[in-house]
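heads up, no residue letters with this:
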């Protein structure tokens, strides 16, 4: 736990720590949570204490299963449009969700980020670039989620 009431996983690898750091640099103290996911599992990398308390009785896996649809819809959008699909942004009454995917060959990893909805104008395009820069530097394999017990 850090001094500002956040839970930072200390057991994540260098690439995942770099990912969280890049996202924190972009959104600051408004960062709520960071998750990585693939088609079958997910891993929390960062969870702010108040968010951890709020989701303690929520079926997070079910929620993230919905975000997995992005693996399919991303491909669909890329086939339908003349430009590449880069990220998803959803607004809720107290927080906002950002989701993007990084890929190389047949390997894909989703990155899901929660931020406070406090009137800030987040630059999600730049955040997408930051996530991709970490993936380019460390490789997609270093961001693959590790299931509990693995």
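Received it, and whenever you're ready, just let me know what you need. Computed from a predicted model, the values in this text were never measured in an experiment. Residues are numbered from 1 along each chain as shown.

make it CA atoms for all contacts and neighbour counts henceforth
Fine.

in this protein, what residue sits furthest out from the centroid?
No residue in the chain sits farther from the centre than residue 82, which is 25.5 Å out by C-alpha atoms, centre = their mean.

tell me how far that residue lies from residue 105.
According to C-alpha to C-alpha, to the nearest Å, residue 82 and residue 105 sit 21 Å apart.

what's the answer for residue 88, then?
22 Å.

quick one, which of those two is more surrounded?
When neighbours are counted by other C-alpha atoms under 10 Å, residue 88 comes out ahead of the other of residue 88 and residue 105, with 16 against 6.

quick check, the more buried one in contact with residue 101.
No - counting by C-alpha atoms under 8 Å, residue 88 does not reach residue 101; the two are 9.6 Å apart.

and the residue nearest the centre of this protein?
residue 112 (2.4 Å).

residues in contact with that one?
34, 35, 36, 37, 97, 98, 99, 100 (C-alpha atoms under 8 Å, 6 or more residues apart in numbering).

cutoff 10 Å now
Counting by C-alpha atoms under 10 Å, 6 or more residues apart in numbering, residue 112 makes contact with 33-37, 42, 44, 64, 67, 87-88, 97-101.

so who does the closest residue in space to it that isn't next to it in sequence touch?
Computed as C-alpha to C-alpha, 6 or more residues apart in numbering, the closest residue to residue 112 that is not its neighbour in sequence is residue 99, at 4.5 Å. For residue 99, the contact set (C-alpha under 10 Å, 6+ apart) comprises 34-36, 67, 70, 86-90, 110-114, 124, 127-128.

adding another structure so you can compare the two:
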């Protein structure tokens, strides 16, 4: 499996399939891609075909390595502010990125989601709640990425 291949829905375990289903329910056809990552690896859970074509020549691993900085910045924000840091939203000219982290004991997982840029005003707070609710239901470790050679 290359870095940007999508797992068939039947190959995903229950927690990851539930995550993709919940995001598809919330975002519909605007959902572009879903990735989970930890400090060392990442796993593509969903990748829309047109997006797969666009990122064929993109070093997705470098992009996701940049998202890993969130493990550190999240801790920094939580130490500096009186409220808990919940998610990151970045807008690009044709798409938007949403990222949140879930943790439990020593397990930490990042969830990175791409959506089409449009006039939709996505509710990233509600998406964060959805991801956190699924992590509470299934456990954070159930959302952890599986390295391609471990699949």
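Sure, I can see it. These figures come from a predicted structure and were not determined experimentally.

drop the TM-score for these two in here.
The TM-score (TM-score structural alignment, normalised by the length of structure 1) is 0.94; 145 aligned residues with a C-alpha RMSD of 1.2 Å.

buried sites along the helix or strand where the residue nearest to the centre of structure 1 lies?
Assigned by DSSP states H and E, residue 112 of structure 1 falls within strand 107-116. Across strand 107-116 of structure 1, burial judged by 16 or more other C-alpha atoms under 10 Å covers 108, 109, 110, 111, 112, 113, 114, 115, 116.

the last one pairs with which position in structure 2?
Put plainly, it is residue 116 of structure 1. Residue 116 of structure 1 maps onto residue 116 in structure 2, with residues paired by TM-score structural alignment.

contacts only, for residue 28 of structure 1.
21, 22, 115.

run the chain-centre distance for stretch 85-100 of structure 1.
Relative to the chain's own centre, stretch 85-100 of structure 1 is displaced by 10 Å; criterion: C-alpha atoms, centre = their mean, to the nearest Å.

got it, and stretch 139-150 of structure 1?
Computed by C-alpha atoms, centre = their mean, the chain-centroid distance of stretch 139-150 of structure 1 equals 13 Å.

who's in contact with that stretch?
Applying C-alpha under 10 Å, 6+ apart, the set of residues contacting stretch 139-150 of structure 1 from outside is 12-17, 19, 35-38, 40-45, 102-105, 107-111, 132-135.

now, of the residues you listed, which are buried?
For the contacts of stretch 139-150 of structure 1, a burial check counting by 16+ other C-alpha under 10 Å picks out 12, 15-17, 19, 35-38, 41-45, 102, 108-111, 132, 134-135.

which of these fall within strands?
In strands, defined here by DSSP state E, the members of these are 35, 36, 37, 42, 43, 44, 45, 102, 108, 109, 110, 111.

out of those, who's nearest residue 59 of structure 1?
In terms of C-alpha to C-alpha, no member of those lies closer to residue 59 of structure 1 than residue 42, at 12.6 Å.

by residue count, what's the longest helix in structure 1?
helix 60-80 (DSSP state H).

and residue 73 of structure 1, how many neighbours?
Residues near residue 73 of structure 1, counting by other C-alpha under 10 Å, number 12.

so what's it up against?
Contacts of residue 73 of structure 1 (C-alpha under 10 Å, 6+ apart): 79, 85.

show me what it lines up with in structure 2.
Checking with TM-score structural alignment, residue 73 of structure 1 has residue 73 as its match.

measure that match to residue 128 of structure 2 for me?
Separation of residue 73 of structure 2 from residue 128 of structure 2 (C-alpha to C-alpha) stands at 17 Å.

ok, residue 6 of structure 2 next?
Applying C-alpha to C-alpha to residue 6 of structure 2 and residue 128 of structure 2 gives a distance of 22 Å.

residue 84 of structure 2 now?
Distance of residue 84 of structure 2 to residue 128 of structure 2, given as C-alpha to C-alpha: 12 Å.

also residue 23 of structure 2?
Taking C-alpha to C-alpha as the measure, residue 23 of structure 2 falls 10 Å from residue 128 of structure 2.

many thanks, I have nothing further to ask.
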